[in-house]
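> give the three-dimensional model of this entry:
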Amino acid sequence: MQNLPQKIRSKKLSTKVDLTAMVSVSFLLIIFFMVTIELAKPKVLDYYLPNCIDEQYRSVCNISNENRIMTVLLDDNNKVITYTGLLYVPIDTPKTTKYGKNGIRKVLFERNKKVLEYSTALGKPGRGITVIIKPSKNSNYGNLIDILDEMAIAKIEAYAIIPEFTPEETKLLASN
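Next up is the predicted model:
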């Protein structure tokens, strides 16, 4: 018998695939999307307007915190108009100011200081002003960013951006 060359057989490799890394990546992706969805939800401030808007109902209307409300109207040419309270009986009359350290920032700091002192006297310390920002159609996006920067610098925690104007505010913007 002759020695015949034997057939060389290839070694069979295991067909198992290790999916441990794939499971880890999928869990990381799931966690990432859950967190980003949660962070993308808008944080909403409850904003209550009084039911009495006309001047004739002022004697009947009870607004407990009107001295905490400051309204900032943004107009063209970097013009900022501020008033505190309600426009038809303001606590601080409407004033035109500008952006910057000696403008709106100074007004925000002073008003917030007064309101904090008032709140402390009432036994509710730490309740500062609520600023209502109303950009007009003539104001630009940069004005809105500037006023939001001023809110951050002045450490105003409660503010709302509302695009609607009352007829009195529209007249005020037209006259200035």
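
> when you work out contacts or count neighbours from here on, use the C-alpha atoms and nothing else.
Will do.

> all strands for the chain, in order.
69-75, 79-86, 89-97, 130-135, 158-161 (DSSP state E).

> to residue 36, which of those lies closest?
strand 158-161 (23.5 Å; Cα to Cα).

> show me where the chain has helices.
20-40, 104-121, 141-153, 167-175 (DSSP state H).

> highest mean neighbour count out of these?
The highest mean neighbour count among those, using mean count of other Cα atoms under 10 Å, belongs to helix 104-121: a mean of 17.

> what does that helix contact?
Helix 104-121 is contacted from outside by 67-68, 80, 97-99, 125-129, 150-151, 153-154, 156, using Cα atoms under 8 Å, 6 or more residues apart in numbering.

> what angle do that helix and strand 69-75 make?
For helix 104-121 against strand 69-75, the angle by axes from the mean of the first three to the mean of the last three Cα atoms, to 10 degrees is 170 degrees.

> now residue 176: how far from residue 94?
10 Å (Cα to Cα, to the nearest Å).

> alongside the first, I'd like the structure of this one:
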Amino acid sequence: MAEISQGGGGGSKDGKVRVKKSSTKIDMTPMVDLAFLLLTFFILTTTLNKPQTMELTMPEKEKEGDKPPEVNEKKVVTLILGPQDKIYWYVGITDPKVELTNFSKDGIRKILTSKDKEIPGMIILIKPGKESKYKNLVDILDEMTITSMKRFALVKITTADEDLVKESNL
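Below is the predicted model of the structure:
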């Protein structure tokens, strides 16, 4: 048992005889038991940080002979992730006019919400460039979630897209 003993009073130097105080003993066992029970309770009932994941639905692999689905080109918005946190974007497929924006709320978020109102059934093609960072891809996927875009796809960047970015001089 754990105890704390304190010495009792004895005689004094002046020669008077006093009654000796009995020493007090405090049993610490119940307090230690309670501390460990509380510690065990809090450890077992605490939830640890759950990893935050974003659900991304990927299409099935194409089989030989399958045609890609046909899409109205006026409903396609292409986002090309460039170097230094830049986003090159254009509407349509043929004869695109490339514009430049960034990841701010007045940048890509404003463009996505305005184009969503203008173009019903809009499809967004996200094309990460060779010089873009992984962080940019995560940021654009976050923007898709924030702006509630339902139809978007991750697509490999083509040489035509790279040429468009070089020719845009933005």
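
> let me see the TM-score of these two.
The TM-score (TM-score structural alignment, normalised by the length of structure 2) is 0.57; 109 aligned residues with a Cα RMSD of 2.6 Å.

> circling back to that earlier point, redo the strands of structure 1 as JSON lines? Include distance to residue 169 of structure 1 and mean neighbour count.
Output for those, formatted as JSON lines (distance: least, Cα to Cα, whole Å; neighbours: other Cα atoms under 10 Å):
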{"stretch": "strand 69-75", "distance to residue 169 of structure 1": "8", "mean neighbour count": "22"}
{"stretch": "strand 79-86", "distance to residue 169 of structure 1": "10", "mean neighbour count": "20"}
{"stretch": "strand 89-97", "distance to residue 169 of structure 1": "10", "mean neighbour count": "15"}
{"stretch": "strand 130-135", "distance to residue 169 of structure 1": "10", "mean neighbour count": "22"}
{"stretch": "strand 158-161", "distance to residue 169 of structure 1": "15", "mean neighbour count": "16"}
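
> okay if I get the ones you listed as JSON lines plus distance to residue 50 of structure 1?
Listed next are the strands of structure 1 as JSON lines, based on distance: least, Cα to Cα, whole Å:
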{"stretch": "strand 69-75", "distance to residue 50 of structure 1": "12"}
{"stretch": "strand 79-86", "distance to residue 50 of structure 1": "10"}
{"stretch": "strand 89-97", "distance to residue 50 of structure 1": "14"}
{"stretch": "strand 130-135", "distance to residue 50 of structure 1": "14"}
{"stretch": "strand 158-161", "distance to residue 50 of structure 1": "16"}
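
> what do residue 176 and residue 94 of structure 1 both touch?
Common neighbours of residue 176 of structure 1 and residue 94 (Cα under 8 Å, 6+ apart) do not exist.

> got the helices of structure 1 as CSV, with distance to residue 74 of structure 1 columns?
Compiled in CSV, the helices of structure 1 are given as follows (distance: least, Cα to Cα, whole Å):
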stretch, distance to residue 74 of structure 1
helix 20-40, 27
helix 104-121, 11
helix 141-153, 7
helix 167-175, 9
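
> mind checking which of the ones you listed is nearest residue 73 of structure 1?
Closest among those, using Cα to Cα: helix 167-175, at 8.1 Å.

> just tell me what residue 113 of structure 2 corresponds to in structure 1.
Alignment note (TM-score structural alignment): residue 113 of structure 2 maps to residue 109 of structure 1.

> for residue 132 of structure 1, see how far away its match is.
15 Å.

> nearest residue to the aligned residue in structure 1 for residue 83 of structure 2 other than its sequence neighbours?
In structure 1, the residue equivalent to residue 83 of structure 2 is residue 76, according to TM-score structural alignment. Excluding the flanking residues, the one nearest residue 76 of structure 1 by Cα to Cα, 6 or more residues apart in numbering is residue 139, at 4.5 Å.

> contact partners for the aligned partner of that neighbour in structure 2?
Mapped onto structure 2 by TM-score structural alignment, residue 139 of structure 1 lines up with residue 132. For residue 132 of structure 2, the contact set (Cα under 8 Å, 6+ apart) comprises 81-85.

> let's see 7 Å
81-83 (Cα atoms under 7 Å, 6 or more residues apart in numbering).
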